[in-house]
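A.B. asks: Pasting the sequence and the predicted model now:
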Amino acid sequence: MMRSIALPTDLPWNDQTAYVLLDGATFRQLPERLKQLSPGVSTVALYDCPPFTELQDISPLLAVIEHPDAPVFQFYLEHAHEEWGVLLFSSAPAHGVAQHLRKLLTVELPEGLPVILRLADSAVAGALFGSSDPRLFGPVSCVVTPDSVSANWHRHQPRVSGCPELPTPYRLSPEQNSALDHADRRRVLLQLDAHLLRYFPERQRGGTVAQRWPTLEQLFEEAKALRLSSQSELFYYANVMAWLDGSPLDQHPHIDRLLHTPSLQSPGERVALAADLAHQWAIQRGRP
């Protein structure tokens, strides 16, 4: 749990305003939850502007944190390991910080295509603000992101003083784009870990995410080699391997053939059937 990991020292709690940016698409009914925790909490919905107006119910929320013991901040710390929130510091008022962050909701890929960023995702924020471009910070002086894999916090600050103008639309560099691709892959692996912990808790060797990470990466690469691309296909493949529980595939010719022999069925259909066969084998062996 991130609550047990100390935040970086010397954060500017007394000199600047603290904010948390929370992902409303991940935590349902987030505005109502924050109001229950602190009826007077001040929040700004980043999607309260075109072209996102109709998506305000899943908007990232920027909430003002008056002190570290504030209920909303304690709520953030409780969920920090889920990585759907970011801690920010700024001398600017909430609407000024929100106006800057809105410029980063939609950016351009290196080739010019527009994409929407999930700014409240800590890995996305880390990839973005961890780059060397000070224009990304605007009025924000410090960005703190949780890392549940390393069980640590990362602190990002601009390397130059001042507030350089951010061009809009902002175009990602190839390095930033690569870092964001890595963040997407990382999110998939964390979702895979959560899936396996939920359905196969007794078979997950290693007490921490970091200890389980090599296995998660191996499952991801094996599924990719089988041309399994969607999250559901990855999960089906992970189910196959979990139910087989180390039993070699060559001892299960029907499952092996479904996974490795092309047919009129799609890879997704074949891996779903393979998962059913693996489940039946596990039940017969007394491993439901």
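C.D. replies: Good, I have the coordinates.
A.B. asks: only C-alpha atoms for contact and neighbour calcs from this point on.
C.D. replies: OK.
A.B. asks: Now for the nearest residue to residue 1 once chain neighbours are set aside: which residues touch it?
C.D. replies: Among residues not flanking residue 1 along the chain, residue 81 sits closest, at 5.9 Å (CA to CA, 6 or more residues apart in numbering). Listed by CA atoms under 8 Å, 6 or more residues apart in numbering, the contact partners of residue 81 are 1-2, 146-148.
A.B. asks: Filter those down to just the buried residues.
C.D. replies: For the contacts of residue 81, a burial check counting by 16 or more other CA atoms under 10 Å picks out 2, 146-148.
A.B. asks: so can I have JSON lines of those residues showing distance to residue 158 and secondary structure?
C.D. replies: As requested, the buried ones among the contacts of residue 81 are arranged in JSON lines below (distance: CA to CA, whole Å; DSSP: H, G, I helix; E, B strand; the rest coil):
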{"residue": "2", "distance to residue 158": "25", "secondary structure": "helix"}
{"residue": "146", "distance to residue 158": "18", "secondary structure": "strand"}
{"residue": "147", "distance to residue 158": "20", "secondary structure": "strand"}
{"residue": "148", "distance to residue 158": "24", "secondary structure": "coil"}
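A.B. asks: Can you pick out the most distant pair from these?
C.D. replies: Using CA to CA, these span at most 8.2 Å, a distance reached by 2 and 147.
A.B. asks: continuing past the helix ranked longest in the chain, what's the next helix or strand?
C.D. replies: Longest helix in the chain by number of residues (criterion: DSSP state H): helix 174-199. Scanning forward in sequence from helix 174-199 by DSSP states H and E, the next helix or strand is helix 209-225.
A.B. asks: dropping in the other structure now:
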Amino acid sequence: MSDLRALPDGLPWTSEQAFLLLDGAVLSDLPQRLKQISPAASPLVLYDQPPFSALREVSPLLVALAPSDAALLNFHLQHAEEECGVLMFSGAPAHAVAEHWRKLLTVELPSGAAALLRLADAAVVQALFASAQPSLFGPLTCVVTADRVPAVWHVHRPRQAECPPLCPPYRLSAEQSAALDQVDRRRMLLDLDAHLLKHFRGFHKGEILSLRWPMLEDIEARASALHLSCQAELFNYANLTALLDGSAIEQHPHIQQLLHSPSLQPPGERVALAVDLAERWASQRNKP
């Protein structure tokens, strides 16, 4: 069973106010659901001002957790594996916490270009706060994010008692930018895991994600070596691997030649043709 069913010990429940930042883009009809779960809750909408006003319906929502509000906390735990929320603690009022997060909606990349962050995405917040950069915390004293791959919680605390206010735009360090790039790669592998579970469950074995993860990384590494980069090409290569039931491509000379011989044909087209050959091989193999 997942270790995400319960939060870690040692969180400052009695000394600080707890807040949830929930992802309205992932949790459909989030404002209405929150009203049903916790009628007394007063969520603050992060996208309540330009240039995000048109996205208000899918905005991240910040909501304070009352000490007796077990239903709302259980809602967060039930969706922890979707990584669509962040738990945090602060001694500041809700509006100050919300304003701090709004300063991070748009950040600067190391190149100087602007980027929009999905701030209720636990993986994005984990990539940011792993640096422990003081101004990221601002009024926050503790930030807790779920990580569904190893099924653990990450707890981030500032290294100093008082953190300087964040002055927008926040400029990402090279390390933070690289970590966010890895979030995109990780999300693609999570999508690949769902794809293989749906279409090739007999091949994609492992009761928990952490057991399946090494295979996903291996497939991605071999696809990258063939200069396959986009999600469709990665999925096609995974289909090829599954259709061959894990056997080495070298055992299939026609497929080996198609993928590894010099060619003017783009790699994505070649792997699609290789999937056709693998489907024929699998069909013949399964005949009585």
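C.D. replies: That came in fine, so what should we check first? Fair warning: this is a prediction, and the values are worked out from it, not measured in the lab.
A.B. asks: Can you pull the TM-score for these?
C.D. replies: Here the TM-score for the pair of chains, by TM-score structural alignment, normalised by the length of structure 1, is 0.90; 287 aligned residues with a CA RMSD of 2.2 Å.
A.B. asks: Out of the buried ones among the contacts of residue 81 of structure 1, which is nearest to residue 134 of structure 1?
C.D. replies: Of those, the one sitting nearest to residue 134 of structure 1 (CA to CA) turns out to be residue 146, at 20.7 Å.
A.B. asks: So the residue lying closest to the closest one once chain neighbours are set aside, which state does it fall into?
C.D. replies: Nearest residue to residue 146 of structure 1 in three dimensions, chain neighbours excluded: residue 153, at 4.5 Å (CA to CA, 6+ apart). Three-state call for residue 153 of structure 1 (DSSP: H, G, I helix; E, B strand; the rest coil): strand.
A.B. asks: Look at residue 153 of structure 1 and say how many residues are nearby.
C.D. replies: Per other CA atoms under 10 Å, the neighbour tally for residue 153 of structure 1 reads 17.
A.B. asks: Look up how far residue 168 of structure 1 lies from it.
C.D. replies: 29 Å (CA to CA, to the nearest Å).
A.B. asks: so who does the residue nearest to residue 146 of structure 1 touch?
C.D. replies: 5, 7-8, 144-147.
A.B. asks: conserved subset of those residues in structure 2?
C.D. replies: Compared against structure 2 with both residues aligned by TM-score structural alignment, their matches' CA atoms under 8 Å, the contacts of residue 153 of structure 1 retain 7-8, 144-147.
A.B. asks: Could you report the neighbour count for the counterpart of residue 152 of structure 2 in structure 1?
C.D. replies: Aligned against structure 1 by TM-score structural alignment, residue 152 of structure 2 finds its counterpart in residue 152. Residue 152 of structure 1 has 17 neighbours, counted by other CA under 10 Å.
A.B. asks: same thing with the one 10 residues further on?
C.D. replies: Neighbouring residues of residue 162 of structure 1 were enumerated by other CA under 10 Å; the total is 13.
A.B. asks: same check, this time on residue 209 of structure 1
C.D. replies: The tally of other residues near residue 209 of structure 1 (other CA under 10 Å) stands at 17.
A.B. asks: isn't it right up against residue 148?
C.D. replies: Yes - using CA atoms under 8 Å, residue 209 of structure 1 is in contact with residue 148, at 7.4 Å.
A.B. asks: show me where the stretch 51-200 of structure 2 has strands.
C.D. replies: Counting by DSSP state E, counting those that start in this stretch, the stretch 51-200 of structure 2 has strands at residues 61-65, 85-90, 106-108, 114-116, 140-147, 152-156, 170-171.
A.B. asks: ok, average deviation of the last one from structure 1?
C.D. replies: Compared with structure 1 after fitting, strand 170-171 of structure 2 deviates on average by 0.7 Å (mean CA distance after the TM-score superposition for structure 1).
A.B. asks: And the third one, by the same measure?
C.D. replies: Relative to structure 1, and after both are superposed, strand 106-108 of structure 2 has an average distance of 0.8 Å to its aligned residues, where the measure is mean CA distance after the TM-score superposition for structure 1.
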